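Trainee: Got a sequence here, can you build the structure:
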Amino acid sequence: MGAEYNRRVKTVPYKITIKVPDKVYAKTPFQVTGEVTLDGSPVAGAKVTLYVNGEPKGEVYTSSDGRYVITTMLDEGEHVLKTLAEISVVEPKTLALVIGTVASGAAIVYAAKKLKEKK
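Mentor: Alright, predicted model coming up:
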């Protein structure tokens, strides 16, 4: 007969953040930044993938301080950015962006600080 095992599931408080610059221009590269932490301590070497409108657009590994930087570029319009760390207990973070054309023809993202972060 096989041995019996007691299994316990423990919730591990990993966290991932996502940030974009206050101004982002259409078809111009910009950086998506953030960090992955566990109980407030940085997680080095976590694989972070950036999704734009559900499509993967880049991946990097966190540095020794848990931070990541992914450079991307967007067309004019509404976009949803999500970062996901390959640590099964990390909840992805999602950020909605709207890129519109101003009178001069330059396209900008409305100030990121005014955007609501989705969980």
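
Trainee: all contacts plus neighbour counts: C-alpha atoms, from now on.
Mentor: OK.

Trainee: got the buried residues for the helix or strand containing residue 99?
Mentor: In this structure, residue 99 sits in strand 93-101 according to DSSP states H and E. Neighbour-count burial for strand 93-101 flags 93, 94, 95, 96, 97, 98, 99, 100 (criterion: 16 or more other Cα atoms under 10 Å).

Trainee: Please generate a structure for the following sequence too, so the two can be compared:
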Amino acid sequence: MKLEQSSGIGWPPKAATAMHKYRRGADQGHVTGQAHLGIFYAEGRGVARDDVQAYKWLELAIAQLAESDPSSHDEFTPQRDVLAARMTAAQLQQARKPIASLKPRPETQLKYRVTSP
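Mentor: The predicted structure follows:
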């Protein structure tokens, strides 16, 4: 089974640009950004392949969906499970540890602050 994008959402043409946009959304707590960031890491799209990061972001998206709508959290579970099947036990342990530390950051915290001299 191949990791695939969710239906109805097309890939932007430039993977690096898309990666940047998904990262920004993921950092702000958007489920779509988190899930797609995980998929991009899993496939090495616009970034070096990193199964640990992929698992973290997919798991975060799944957990957030489960909180908001318990019936919809299965959308990304199969992709996470395919990823987990190719990971070592050490990688899975590493991926599961810091998930709690991945907290959404509001947009205002992501921008540079301008101060007067």
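
Trainee: Mind checking the TM-score on these two?
Mentor: The pair, once superposed, lands on a TM-score of 0.26 when counted by TM-score structural alignment, normalised by the length of structure 2; 58 aligned residues with a Cα RMSD of 4.9 Å.

Trainee: follow-up on the earlier one: okay if I get the buried residues of strand 93-101 of structure 1 as CSV plus distance to residue 38 of structure 1?
Mentor: As requested, the buried residues of strand 93-101 of structure 1 are exported to CSV (distance: Cα to Cα, whole Å):
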residue, distance to residue 38 of structure 1
93, 15
94, 19
95, 21
96, 25
97, 27
98, 31
99, 33
100, 37
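
Trainee: Could you single out the nearest of these to residue 35 of structure 1?
Mentor: The shortest gap between residue 35 of structure 1 and any of those belongs to residue 93, at 11.1 Å (Cα to Cα).

Trainee: Touching, that closest one and residue 52? I think so.
Mentor: No - taking Cα atoms under 8 Å as the definition, residue 93 of structure 1 is not a contact partner of residue 52, at 11.9 Å.

Trainee: Quickly list what's touching both of those two.
Mentor: residue 82 (Cα atoms under 8 Å, 6 or more residues apart in numbering).

Trainee: In contact with residue 94 of structure 2, which residues?
Mentor: Residue 94 of structure 2 touches residue 52, counting by Cα under 8 Å, 6+ apart.

Trainee: Which helix or strand contains it?
Mentor: helix 89-96.

Trainee: Return the set of buried residues in that helix.
Mentor: In helix 89-96 of structure 2, counting by 16+ other Cα under 10 Å, buried: 92, 95.

Trainee: moving C-terminal of that helix, what's the next helix or strand?
Mentor: Helix 89-96 of structure 2 is succeeded, C-terminally, by helix 107-110 (DSSP H and E).
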